[in-house]
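# sequence unknown, structure follows:
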């Protein structure tokens, strides 16, 4: 049996630059602070494709086609963008419905309180709890599962984790190596377990979550090495 901190340290030491990336995520500064792209990212990611090979390139393509040309400058614009306009770029209609539904809710929240898009996302995230997620207006959107809900909370400034299959697999391996028995089956219990590991090891929950993806191997490199440059962009 190894000490839990030692095991987690052995994983974390492979992720140089992770802390600064997570700092930006918690400050709602990913994609240069563009909340439109954060919502697109979370919604595209909801269908389970490879994040770095499939999702990120499509988000950046969306930026080129719709943000940089001035068509979509706000959540309000995003919520009014019909799927037909983006079908050539993103064919999945269900996840596009997630895009426009999340964008519309956050816009309405911000408009009602005199908030800009960033403030709207952060206000929503601060008030959106884990236990009652399915009753939250965004949790009720068709196509939004707990993983997408948690992802949006993270980008809105909440130090938490997603019960994604990769996160579960790596955290489960860490617990096995450390000889620890903590609940991981139920999704909410799993997030609470990652919180517990963070508390015991001195890391933030978000750092443990992102670490699990970035230590995955692709070819001869782990993702942290392979996609280190793009992390600074997103």
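Here it is on my side, so go on. Everything quoted here is computed from the prediction, not taken from an experiment. Numbering: from 1, shown residues only.

# For the rest of this, base every contact and every neighbour count on C-alpha atoms.
Fine.

# Quick check, residue 198 in contact with residue 191.
No. In this structure residue 198 lies outside contact range of residue 191 using CA atoms under 8 Å: 10.6 Å.

# Compare neighbour counts for those two and give me the winner.
residue 191 (24 against 20; other CA atoms under 10 Å).

# who are the neighbours in contact with that one?
160, 161, 162, 163 (CA atoms under 8 Å, 6 or more residues apart in numbering).

# could you dump the residues you listed to a markdown table with secondary structure, neighbour count and distance to residue 219?
Supplementary listing: the contacts of residue 191 in a markdown table, determined by DSSP: H, G, I helix; E, B strand; the rest coil; neighbours: other CA atoms under 10 Å; distance: CA to CA, whole Å:
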| residue | secondary structure | neighbour count | distance to residue 219 |
| --- | --- | --- | --- |
| 160 | coil | 23 | 29 |
| 161 | coil | 26 | 26 |
| 162 | coil | 26 | 25 |
| 163 | coil | 24 | 25 |
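
# just curious, which of those residues is nearest to residue 102?
residue 162 (17.8 Å; CA to CA).

# so the nearest residue to the closest one once chain neighbours are set aside is in which element?
Nearest non-adjacent residue to residue 162, counting by CA to CA, 6 or more residues apart in numbering: residue 147, 5.0 Å away. For residue 147, the host element (DSSP states H and E) is helix 146-155.

# So what touches that helix?
25-28, 30, 38-39, 42-43, 45-46, 122, 124-126, 128, 130, 133-134, 138-139, 160-164, 187, 206.

# Narrow those to those in strands?
Among the contacts of helix 146-155, no member is found in strands (DSSP state E).

# Give the other helices and strands that the biggest helix by length in the chain contacts.
Counting by DSSP state H, the longest helix found in the chain is helix 93-113. Under the contact criterion of 3 or more CA pairs under 8 Å, 6 or more residues apart in numbering; DSSP states H and E, helix 93-113 touches helix 35-44, helix 75-79, helix 83-86, helix 117-127.

# got another, please set it beside the one above:
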């Protein structure tokens, strides 16, 4: 954690639903792109920025929900990502006319243990990692059980002489407890695992610190 100064501010913005300048549309697009497992900083972020610039007229979730997929594929080819983004946007837009209130209303009522039965959890392409990512951007202090997070946290558990946790829900609860017992928030522990990764000769936190301030 000492290697990631500035992480707290980024996590604060995430929990306030203020990432991407407060655009919930961009948060949903980010989550949909991230879901297919490409490098976040070199593949996902540039494409979200391109989407923002090329489709500046899509300002609200309701706009995204009714946008033509073929038109959107000029930025990001993966059809499944767009179908997922549109379906998430459509559901959230039914909860409140204000996008920020909508995602926060959904997140506050969502339950990890029953995520598969959640209206967003049932959307094709939404796995537990995407579900958790959206909850985090909706204000829930939790952890995503993606491969990097699990590798780092389970590595820490092994070093401490403890058993690694493979089940996703059990892992999330374990990581949340570790964070709290160490005096950090779960979301900070989660982002730390990504940002301490080396990319080339630099750690991601050092390499992308300026970019983090804008996303």
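Perfect, thanks for sending it. Please read all numbers here as calculations on a predicted model, not as lab measurements.

# Can you flag the buried ones in the contacts of helix 146-155 of the first structure?
25-28, 30, 38-39, 42-43, 45-46, 122, 124-125, 128, 130, 133-134, 138-139, 160-164, 187, 206 (16 or more other CA atoms under 10 Å).

# Please tell me how far the residue nearest to the spatial centre of the first structure sits from residue 178 of the first structure.
Nearest to the geometric centre of the first structure sits residue 151, at 3.2 Å (CA atoms, centre = their mean). Separation of residue 151 of the first structure from residue 178 of the first structure (CA to CA, to the nearest Å) stands at 27 Å.

# Quick one: classify the residue lying farthest from the centre of the second structure as helix, strand or coil.
Here the centre of the second structure is the reference, and by CA atoms, centre = their mean the most remote residue is residue 161, at 30.2 Å. Following DSSP: H, G, I helix; E, B strand; the rest coil, we place residue 161 of the second structure in the coil state.

# end-to-end on stretch 53-67 of the second structure?
Terminal-residue distance, stretch 53-67 of the second structure (CA to CA): 16 Å.

# need the contact list for residue 89 of the second structure.
So residue 89 of the second structure contacts 25, 28, 61, 62, 64, 65 (CA under 8 Å, 6+ apart).

# mind running it again at 6 Å?
61, 65 (CA atoms under 6 Å, 6 or more residues apart in numbering).

# what's the matching residue for the residue farthest from the centre of the second structure over in the first structure?
Aligned by TM-score structural alignment, residue 161 of the second structure pairs with residue 179 of the first structure.

# How much space separates its match from residue 170 of the first structure?
14 Å.

# quick revisit: and the residue nearest to the centre of the first structure, what's its match in the second structure?
By TM-score structural alignment, residue 151 of the first structure lines up with residue 133.

# Residue 211 of the first structure too?
Checking TM-score structural alignment: residue 211 of the first structure goes with residue 192.

# what's near enough to touch its match?
Counted by CA under 6 Å, 6+ apart, residue 192 of the second structure has zero contacts.

# Helix or strand: which one has the aligned partner of residue 19 of the first structure in the second structure?
Alignment note (TM-score structural alignment): residue 19 of the first structure maps to residue 8 of the second structure. Applying DSSP H and E as the criterion places residue 8 of the second structure in helix 7-15.

# Stretch 74-90 of the second structure aligns to what range in the first structure?
Using TM-score structural alignment, stretch 74-90 of the second structure pairs with 88-104 in the first structure.

# buried set for the matching stretch?
Buried residues in stretch 88-104 of the first structure, counted by 16+ other CA under 10 Å: 90, 94, 95, 96, 97, 98, 99, 100, 101, 102, 103, 104.

# same thing with stretch 182-199 of the second structure?
185, 186, 187, 188, 189, 190, 191, 192, 193, 194, 195, 196.

# Apart from its neighbours in sequence, what residue is nearest residue 80 of the second structure?
residue 125 (7.0 Å).

# does that neighbour sit in a helix or strand, and which one?
With DSSP H and E as criterion, residue 125 of the second structure is part of no helix or strand.

# Quick one: map residue 23 of the second structure onto the first structure.
Under the alignment (TM-score structural alignment), residue 23 of the second structure pairs with residue 34 in the first structure.

# swap that for residue 54 of the second structure, sorry
So, by TM-score structural alignment, residue 54 of the second structure is matched to residue 65.

# Contacts only, for its match.
Residue 65 of the first structure touches nothing, counting by CA under 6 Å, 6+ apart.

# ok so, going back, and the match of residue 19 of the first structure, how many neighbours?
16.

# Same check on the one 10 residues further on?
Look at residue 18 of the second structure: counted by other CA under 10 Å, it has 20 neighbours.

# picking that back up, format the buried residues of stretch 182-199 of the second structure as JSON lines; extra columns: secondary structure.
JSON lines is the format used below for these (three-state DSSP):
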{"residue": "185", "secondary structure": "coil"}
{"residue": "186", "secondary structure": "helix"}
{"residue": "187", "secondary structure": "helix"}
{"residue": "188", "secondary structure": "helix"}
{"residue": "189", "secondary structure": "helix"}
{"residue": "190", "secondary structure": "helix"}
{"residue": "191", "secondary structure": "helix"}
{"residue": "192", "secondary structure": "helix"}
{"residue": "193", "secondary structure": "helix"}
{"residue": "194", "secondary structure": "helix"}
{"residue": "195", "secondary structure": "helix"}
{"residue": "196", "secondary structure": "coil"}
